[in-house]
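>>> Provided below for reference: sequence and predicted model.
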Amino acid sequence: MRNGLAKKAVAAAVTVAAIPALTIAGTGAANAWGPGSAKNPPKGFKQAFVNGAGMPNVKVRTWASTTTNPKTAPTVVFLDGLRATWDVSGWERDANVAFLSQKGINVVMPVGGTSSWFTDWQAPSSTNRQPYRYTWASFLKTSLPQYIKSLGFSDNVSLVGLSMSGSAAIINTLDSNGYYKRAASLSGLNNISAPGIPIAVGIASLDSGGYNAGLDMWGGPFDSRWAKNDPTVQVNRLKNVPLWISAGNGVFGKYTPNPGPADVIQGVPLEWLALSQSRAFQGAAQRAGLNKVHYDFPPAGTHTWGYWQDQVWQMQRTGWFSK
């Protein structure tokens, strides 16, 4: 009992410490457009506006495999972070994973979703006069699979999320009726209904675009829908789903050789929180007997794009997208 209370106290302290940092999650410095250039797009690149399943049409940018047949190549869908922009995905702007298309993989990046948590909201955000309700879960379940099929891509599809979209990648895979075959959560909030986390989510979303995720997404912090969207709570439903769970430990590594104040304020506490949440999930998964989970908790890493990029390339090298 004492150990359990101690663990909860530590988790609560980590959450409180991370709340200020969570408000600036998902930022990064631009360093990549993807294969080719904006003026000279590569072979296999397409952009389209896809039915938003209740939202305005969603921009989707894709790169077909250039080294294998796209009809048989694994397909990977990348979900963005809290401060997702509406021009290109952070995965394109701040990471190089579009180059997976040169390694026999089809790449799909939906664009946008600022503070959406990639779920269906119960109402439009009331604090920023949002003119429509977010319906990202419906989009990922219906419209996006239809579009991917129309491109001739394979239905061997993985869903990869980071930070805000980590738990969403897992839950949307669960709810896709088997369309998404595996999910990766990189520095995700994998115990999102834990004490204090709904409040932190609400504060972060208000700071990022003025979205009222604390009330208009799944209701107040004690609403049962938070638990329904919590991978740790839903762990028994995940026994047949291959997962990749990763988080750093807040130690500065190769992507922060000269850390500044922002690295300390943002990158360290956020990654502490992500690690705490991922460890909580790991414990629940082990108790539930899940045996299709790959865990990667490297000896260094902060809440930074480079580390998430490295995880994706590790998935590629180990053949995880094909398993």
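Structure's in. What do you need?
>>> going by C-alpha atoms from here, please, whenever you check contacts or count neighbours.
Will do.
>>> I'd say Pro42 and Ala64 touch.
No: look at Pro42 against Ala64 with CA atoms under 8 Å: they stay out of range, at 9.6 Å.
>>> more neighbours: those two, which one.
Between Pro42 and Ala64, counted using other CA atoms under 10 Å, the more crowded position is Ala64 (28 against 15).
>>> that one: what's it in contact with?
With contacts taken as CA atoms under 8 Å, 6 or more residues apart in numbering, Ala64 has the following neighbours: 43-45, 70, 101, 105-107, 153.
>>> want to compare, so here's the second one:
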Amino acid sequence: MKRMKTFAAALAVAGTLLVAPAASAATVAPEQVAGNTQLSEVRDMTITPEIEDQQWFQKYGDDPRVLKLEATSPAMNGRVVPISVIKAKDANRPTIYLLNGAGGAEQNADWLNMTRAVDFYANKNVNVVIVQGGAFSYYTDWNTSPNREYLKGPQKWETFMTKELPGPLEDRLQASNKRAVAGMSMSATSALLFAQHNPGFYDAVGSFAGCAATAAPFEYEALRLTVNRGGGQPEQMWGPMGSRQNRYNDALMNSEKLRGTELYISSGNGLPGMTDMPSYYTKQGVDPTVASVGAATLQIEGGVIEAGVNHCTHNFKAKLDSQNIPATYNFRDTGTHSWPGWKEDIRESWPVFERALN
């Protein structure tokens, strides 16, 4: 049963490297982005039964490499948001904000549970911040709260993560004024938008298998497929398709605002690879029947999603190329919309982040 759950979690969010020259460093500090916004209170995490049930905590609750914090969000009526931090060994070090995908920690589909991010970043001497909340929210500010399922109460995630949180959190971490933001799938879009809405705040951005465009028919309906899983509609989030707010949150339309920021952008092509085959999972001890069913789901559903992502990402590259905005691309020869590709992205994005942050 445990093996089945592990494989199901992997399905929950079901190339060649082209290296870009260095971009200019970020210069904007958290207090400039925050303005008059009321800031978060950052403190040690209160370990609730809900937190204890989450697999990331079961793995790393006693691991001293992972700092367990929580922060209030004034914009979300004082909501308390759990935060895990892979702590830099020294003070005055950069910070990477690593955004979870659609299901997030609430569905045990987060970076700490699904990858070996702790092992990878532990010796890199950077702070890696993972907000363990916000499932299906796109980490954006919603016009209207659905007040259903995962999307209950005010949804003001961009305000929280770009204005309320960075100053107090980075002060606590004794971090430098250098930072990056990266996300996968749903949050690959969010990472691009955070940088576009706050020029000069992020030195680097990682967009792992996401879609920059949001305001065209196909892409808008892709938003719907994601937020529906959390009980919401894209109209509640950004208004009607093509509205002013929707266009403001279309990273393809606003690509010029990424000039000067280091970019790492990736995608598979939807064709199944080694990690999409039943044998990949049976070698890990998964029951052969479960592995076969799961692999079929990855190859069909995950393949269709990643083919769409691949189309989006090539359109994004074409736009950036036309504007002479450099980026490092990782277009994989195979790969569905699943965790093995995003695990690779942690490794492959590091040279880009290291160049920008150090």
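Sure thing, it's come through. What you see is a predicted model, and the numbers here were worked out from it, not measured in a lab.
>>> would you pull the TM-score for this pair?
The TM-score (TM-score structural alignment, normalised by the length of the first structure) is 0.81; 288 aligned residues with a CA RMSD of 2.4 Å.
>>> what about the second structure, which of the contacts of Ala64 of the first structure hold up?
When the contacts of Ala64 of the first structure are mapped onto the second structure and checked using both residues aligned by TM-score structural alignment, their matches' CA atoms under 8 Å, the preserved contacts are 43, 45, 101, 105-107.
>>> ok, which stretches of the stretch 1-150 of the second structure are strands?
Along the stretch 1-150 of the second structure, counting by DSSP state E, counting those that start in this stretch, strands occupy 16-18, 42-44, 66-73, 79-86, 95-99, 127-131.
>>> I'd like to know which of those strands lies nearest to Asn330 of the second structure.
Between Asn330 of the second structure and the strands of the stretch 1-150 of the second structure, the tightest spacing by CA to CA is seen for strand 16-18, at 4.7 Å.
>>> give me the contacts around the closest one.
Applying CA under 8 Å, 6+ apart, the contact partners of strand 16-18 of the second structure are 327-333.
>>> try stretch 128-140 of the first structure
By CA under 8 Å, 6+ apart, the residues outside stretch 128-140 of the first structure that reach it are 51-55, 113, 116, 118-125, 172, 176, 209-212.
>>> repeat that for stretch 261-277 of the first structure.
For stretch 261-277 of the first structure, the external contacting residues (CA under 8 Å, 6+ apart) are 11, 14-15, 17-18, 20-22, 24-25, 163, 187-192, 246-251, 256, 297, 301-304.
>>> read off where it ends up in the second structure.
Matched against the second structure by TM-score structural alignment, stretch 261-277 of the first structure falls on residues 296-312.
>>> any chance you could map the helices in the stretch 151-300 of the first structure?
166-174, 197-207, 213-216, 224-228, 261-262, 268-288 (DSSP state H, counting those that start in this stretch).
>>> how about those, which one is nearest Val60 of the first structure?
Nearest to Val60 of the first structure among these is helix 166-174; the distance by CA to CA comes to 16.8 Å.
>>> now do the closest one: which elements does it pack against?
Counting contacts by 3 or more CA pairs under 8 Å, 6 or more residues apart in numbering; DSSP states H and E, the secondary-structure elements packed against helix 166-174 of the first structure are strand 157-162, strand 180-186.
>>> now those strands as CSV including mean neighbour count?
Formatted as CSV, these follow (neighbours: other CA atoms under 10 Å):
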stretch, mean neighbour count
strand 157-162, 26
strand 180-186, 27
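>>> now distance to Glu92 of the first structure too, for the ones you listed, in a markdown table please.
What follows is those, written out as a markdown table (distance: least, CA to CA, whole Å):
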| stretch | distance to Glu92 of the first structure |
| --- | --- |
| strand 157-162 | 13 |
| strand 180-186 | 16 |
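>>> picking up where we left off before, so which of the strands of the stretch 1-150 of the second structure is the most packed in?
Each of the strands of the stretch 1-150 of the second structure was assessed for mean neighbour count using mean count of other CA atoms under 10 Å. The highest is strand 95-99, with a mean of 25.
>>> tell me the one of the kept ones among the contacts of Ala64 of the first structure nearest Gln316 of the first structure?
Nearest to Gln316 of the first structure, judged by CA to CA, of these is Ile105 at 8.8 Å.
>>> aligned to the closest one, what sits in the second structure?
When the second structure is aligned by TM-score structural alignment, Ile105 of the first structure is paired with Val126.
>>> which residue sits closest to its match in space, ignoring its chain neighbours?
Here the nearest residue to Val126 of the second structure in space, its sequence neighbours aside, is Ala88; by CA to CA, 6 or more residues apart in numbering that works out to 4.5 Å.
>>> count the residues that sit near the one you found.
A count of neighbours around Ala88 of the second structure, defined by other CA under 10 Å, yields 23.
>>> just how off-centre is stretch 71-90 of the second structure within its chain?
Distance of stretch 71-90 of the second structure from the chain centroid (CA atoms, centre = their mean, to the nearest Å) equals 16 Å.
>>> contacting residues around Ile170 of the first structure?
By CA under 8 Å, 6+ apart, the contact set of Ile170 of the first structure is 159, 183-185, 231, 243.
>>> out of those residues, which two sit at the greatest distance?
Considering CA to CA, no two members of those lie farther apart than Leu159 and Pro231, which are separated by 14.4 Å.
>>> got CSV for the kept ones among the contacts of Ala64 of the first structure, with distance to Gly202 of the first structure too?
As requested, these are arranged in CSV below (distance: CA to CA, whole Å):
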residue, distance to Gly202 of the first structure
Lys43, 41
Phe45, 36
Ser101, 36
Ile105, 36
Asn106, 34
Val107, 31
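>>> which of the residues you listed sits closest to Arg317 of the first structure?
Nearest to Arg317 of the first structure out of those is Ile105 (CA to CA; 11.8 Å).
>>> so how far is Thr62 of the first structure from the closest one?
Remark: distance between Ile105 of the first structure and Thr62 of the first structure (CA to CA, to the nearest Å) = 11 Å.
>>> gap between Gly231 of the second structure and Arg224 of the second structure?
Gly231 of the second structure sits at a distance of 10 Å from Arg224 of the second structure (criterion: CA to CA).
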